[in-house]
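Asker: This is a predicted model, with the sequence first.
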Amino acid sequence: MQASFTPDGGLLVPTATAASPWSDEMVNGHHIGGLVAWGVQRDEPDPELQLSRMTVDMVRAVPMRPLRVETRPGREGRRLRVLDVSVLDGDVEVIRGSALLLRRSEHPDAEPWAPEPWDVPPPEQIEGPSGGPMPWEIRRITGWGEAGPGKVWMRETAEFVAGEPLTPMLRAALMADFTNPLANSGTGGLAFINVDVTMYLTRDPRGEWIGLESAGHLGADGIGFGTTWMYDVEGRIGHCVAAALPDPRIQARHAAR
C-alpha cells in the first residue's frame, strides 16, 4: 500500500491512503495524531526522552492538501520537555498539539493499584482480514455492538511518510484516535465524533500490534468522553481519552447501511 504522505521540501503531501472514509477531501482522523507525533520525533533528538503525553486538538477539518508541521519549544528542563505542535494548511492552523517528554530513569519499587492485566488472545490467534482499503489491519477481540468493553488489536500496514520507518511512537500515536469509535460507541453504534484525543505512554510499544480496550464512556447534555487502555503484546503501555460531540451525520450513515 502507498505511504500515507510523501515529503515535498518542508511539506507533507497526503496520498489517497490518508483520505477519510467520510470524505475524499479530508485527511482521516487516524492520521492526525500521527502528524503531531511525526513532528515531535523529527524535532526532538534526545533518545532518552520518552513521549509521555500527546494532546491533539482538531481545530478544523484537515484537507487533502500539502501540510506543514511546525514545532515550538515550551518548557525545556533537565527531566522534562514540552513541545507545541501546529499542522498548517498554508497559513491556516488545522491541528494544534502538544507533547510532554520525560527522561527515563530507574523505576521505584512502589506498586500503586492498577487494574488486572489484560488477558486476551494474541493477535496471531484471532482471525481477521489480511488487509483492506485502510492503512491498518484490525483483529476484533470483541464484536462491534457487544455489551461490555470493546477490545481490538490493530497494526499499521503502510508507511506514514514515504521512505521513513514506522517508529514505535508513531505506531502508538496513529491508533490513539480509535479511542472514539471503541469507547464512545454503544449497542446502537457510534453517535459521537471526537474533537480531540490525548494519549499517555509509560513506554514505547514493542512490536507492530497495538491493543485497545475501552475503559468506559461518560456523557451528559450532548457532551461525552471515552477512555481506553493501550497495550502491546507484552502488556499495558498507556491510556487514551477522547472528548466528543453527537453527530447526526454518523447516525444517518449507520441507519442507511
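Answerer: Nice, I can see it. Numbers count the residues shown, from 1 in each chain.

Asker: going forward, measure contacts and count neighbours with C-alpha atoms only.
Answerer: OK.

Asker: What residues does the one residue sitting closest to the centre of the chain make contact with?
Answerer: Taking C-alpha atoms, centre = their mean as the criterion, Ala176 is the residue nearest the geometric centre of the chain, at 2.3 Å. Contact partners of Ala176, counting by C-alpha atoms under 8 Å, 6 or more residues apart in numbering, are His30, Gly33, Val197, Thr198, Met199, Cys240.

Asker: most distant residue from the middle of this structure?
Answerer: Distance to centre of the chain, C-alpha atoms, centre = their mean, peaks at Asp109 (30.5 Å).

Asker: Check the gap between Ser214 and Ala176 for me.
Answerer: 12 Å (C-alpha to C-alpha, to the nearest Å).

Asker: what does Glu76 give?
Answerer: Glu76 is 26 Å from Ala176, where distance means C-alpha to C-alpha.

Asker: need the strands for the stretch 1-150 of the chain, in chain order.
Answerer: 5-8, 11-14, 49-57, 68-76, 80-89, 92-103, 136-140 (DSSP state E, counting those that start in this stretch).

Asker: how about TSV for those strands, with distance to Pro21 added?
Answerer: As requested, the strands of the stretch 1-150 of the chain are arranged in TSV below (distance: least, C-alpha to C-alpha, whole Å):
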stretch	distance to Pro21
strand 5-8	17
strand 11-14	14
strand 49-57	20
strand 68-76	23
strand 80-89	20
strand 92-103	19
strand 136-140	13
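
Asker: Turn these into CSV, columns for distance to Lys151 and mean neighbour count.
Answerer: Below are these laid out as CSV (distance: least, C-alpha to C-alpha, whole Å; neighbours: other C-alpha atoms under 10 Å):
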stretch, distance to Lys151, mean neighbour count
strand 5-8, 29, 17
strand 11-14, 30, 19
strand 49-57, 22, 21
strand 68-76, 32, 16
strand 80-89, 30, 20
strand 92-103, 26, 20
strand 136-140, 7, 19
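
Asker: So for Met26, which of those strands sits nearest?
Answerer: In terms of C-alpha to C-alpha, the element of the strands of the stretch 1-150 of the chain nearest to Met26 is strand 11-14, at 9.6 Å.

Asker: Which elements pack onto the lengthiest helix in the chain?
Answerer: In the chain, ranked by residue count with DSSP state H as the criterion, the top helix is helix 32-43. Applying 3 or more C-alpha pairs under 8 Å, 6 or more residues apart in numbering; DSSP states H and E, we find helix 32-43 packed against strand 49-57, strand 68-76, strand 80-89, strand 92-103, helix 168-175.

Asker: got another, please set it beside the one above:
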Amino acid sequence: MLLRGAGSGAGALSHNAWRENHVGTIESESGSFFERIDEHRYRPTAHSGGAWDPDELHFSPLGGLIVHAIDRHRAGHADAGLALSRISFDILGRLANDVCEVAVAVLRPGRTIELLEATLSIGGRPVIRARAWLLATLDTSAVAGGGDAPLPAPDNLDSWPLSSVWPAGGVVDSVDIRPVGTPQTGRTTAWITTDVELVAGEAVSPLAGYVTLVDLANGIATRQPPSEWMYPNVDLTIHLHRQPAGRWVGLDTTVVFGPSGQGITSSVLHDLSGPIGHAHQMLTVRPLTPPQS
C-alpha cells in the first residue's frame, strides 16, 4: 500500500525470452498505470492512485515499474542468465502523484551473484530505494521440494470487489480479486490479476507484471477498517525460489498487529503452478484520526 504520514519454468529462461522479444507494442483497452516520457521518466495515470489519498500513488505498481526498469537495464548488459531472486523495497517518503524517475546501478557485479540498486525519485527526491540480488541458474529439479500445496485455480472463483473494503483509489478499481474461501479478519487467500498495462505500449517481463500486484497483500486481509485506522507498509521484501509465470498472482496472506504501533503482513506467493516464494511488509499502525489530548 502507499505510505502516508510515516515520515511519511526457470528464471533465466523467462527473463531471456522476454529480453529477446522486447520489441513492438501491446495494445490494451484498459489503459496503463504509467506512460513513458523518456528513458528514465514515467508519468502515472489515474489507475495508479492510492487508497487513502488520490494525491498519492499506490506503491504496488511502483514496485512493478522498478522491476521493469531493472529488466531494461539488464537487457543492455550481459548477466550470464542470472535470475532475480530477492528484491527489497524501502519506502523513504510520500509517494506524490507526479512524474517518476528510475535510476539503476550495479553495486556488486559478478558472473554468478550480482547486486543491483534502483532508486525511484519524485520531484527530484528519492522516495523508494530497491536492492535486487541476482543469482546463477542451474538445474536443481532433482532436489526441488518443500513448498506449500498449490492453491485452487481462480477460473471458477467469484470476484470480490476490493472497493467493498477500500473506498477509493485507481489501483483498487483496476484489479480483479478472487478469494479462495471467505476473506477473514487478518487472513485471506486470493488470486489477483489486472487488464491494466504497467507501462503503456510496452512488453514487460512476467516478474515485473507479477510484482506490480504483490503489494496489494496488505489490502486484502485487513484487521481494521481503513476508514478508521492506517497501516501503510514502509517496505516490501520478496524472496523467490522460482520465477513466476502467467497473469495471476496468488497471495496466501496473514496480517498481524502488535501492541505498540507495528504490524507485519506476510504472504506465501503463488502462480498457477504452485508456490514461488514469500513476501513481507512492515506496517506502521495508527488511528486515522489521532486521539484528542
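Answerer: Looks like it came in fine. What you see is a predicted model, and the numbers here were worked out from it, not measured in a lab.

Asker: what helix or strand is Gly224 of the first structure on?
Answerer: strand 223-232 (DSSP states H and E).

Asker: what range in the second structure matches the next helix or strand after that strand?
Answerer: Sequence order places strand 235-246 as the next helix or strand after strand 223-232 of the first structure, per DSSP H and E. Counting by TM-score structural alignment, strand 235-246 of the first structure pairs with residues 274-285 of the second structure.

Asker: residues in contact with the aligned residue in the second structure for Ala37 of the first structure?
Answerer: Applying TM-score structural alignment, one finds that Ala37 of the first structure aligns to Val67 in the second structure. With contacts defined as C-alpha under 8 Å, 6+ apart, Val67 of the second structure is in contact with Leu207, Ala208, Val211.

Asker: distance from the strand holding Gly224 of the first structure to the second structure after superposition?
Answerer: Strand 223-232 of the first structure: mean distance to aligned residues in the second structure after superposition is 1.0 Å, counting by mean C-alpha distance after the TM-score superposition for the first structure.

Asker: Report the buried residues of that strand.
Answerer: For strand 223-232 of the first structure, a neighbour-count test (16 or more other C-alpha atoms under 10 Å) marks Gly224, Phe225, Gly226, Thr227, Thr228, Trp229, Met230, Tyr231, Asp232 as buried.

Asker: Need the max-distance pair from these.
Answerer: Gly224 and Asp232 (26.8 Å).

Asker: Now do the aligned partner of Ile223 of the first structure in the second structure against Pro232 of the second structure, distance only.
Answerer: Per TM-score structural alignment, the equivalent position to Ile223 of the first structure in the second structure is Gln262. Using C-alpha to C-alpha, Gln262 of the second structure is found at 10 Å from Pro232 of the second structure.

Asker: looking at it, Met134 of the first structure is touching Thr17, isn't it?
Answerer: Yes. Taking contacts as C-alpha atoms under 8 Å, Met134 of the first structure lies within contact range of Thr17: 6.9 Å.

Asker: Can you say which of the strands of the stretch 1-150 of the first structure is nearest to Glu116 of the first structure?
Answerer: Here strand 136-140 is closest among those (C-alpha to C-alpha), at 20.5 Å.

Asker: If I take that closest one and helix 168-175, what angle do their directions form?
Answerer: For strand 136-140 of the first structure against helix 168-175, the angle by axes from the mean of the first three to the mean of the last three C-alpha atoms, to 10 degrees is 70 degrees.

Asker: In the second structure, which residues correspond to strand 136-140 of the first structure?
Answerer: Aligning strand 136-140 of the first structure against the second structure (TM-score structural alignment) gives residues 175-179.

Asker: ok, now stretch 68-75 of the first structure?
Answerer: Using TM-score structural alignment, stretch 68-75 of the first structure pairs with 101-108 in the second structure.

Asker: Just give me the mean distance for that stretch relative to the first structure.
Answerer: Aligned to the first structure and superposed, stretch 101-108 of the second structure gives a mean residue distance of 0.6 Å (mean C-alpha distance after the TM-score superposition for the first structure).

Asker: packing partners for the helix or strand harbouring Arg249 of the first structure?
Answerer: Using DSSP H and E, Arg249 of the first structure sits within helix 248-256. Counting contacts by 3+ C-alpha pairs under 8 Å, 6+ apart, helix 248-256 of the first structure packs against strand 189-190.

Asker: how distant is the very next helix or strand once past the strand it packs on from the center of its chain?
Answerer: Once strand 189-190 of the first structure ends, the next helix or strand along the chain (criterion: DSSP H and E) is strand 192-194. The chain centre lies 14 Å from the centre of strand 192-194 of the first structure; the measure is C-alpha atoms, centre = their mean, to the nearest Å.

Asker: Which positions in strand 192-194 of the first structure come out as buried?
Answerer: Phe192, Ile193, Asn194.

Asker: So which of those residues is the closest to Thr55 of the first structure?
Answerer: Nearest to Thr55 of the first structure out of these is Asn194 (C-alpha to C-alpha; 12.8 Å).

Asker: you'd agree that closest one is up against Asn180?
Answerer: Yes. Counting by C-alpha under 8 Å, Asn194 of the first structure does reach Asn180; the two are 6.1 Å apart.

Asker: list the residues that contact both of the two?
Answerer: Listed as contacting both Asn194 of the first structure and Asn180 by C-alpha under 8 Å, 6+ apart are Ala242, Ala244.

Asker: Would you mind measuring from the closest residue to Trp229 of the first structure other than its chain neighbours to Trp118 of the first structure?
Answerer: Nearest non-adjacent residue to Trp229 of the first structure, counting by C-alpha to C-alpha, 6 or more residues apart in numbering: His239, 4.5 Å away. With distances taken as C-alpha to C-alpha, His239 of the first structure is found 13 Å from Trp118 of the first structure.

Asker: Nothing else from me, thank you.
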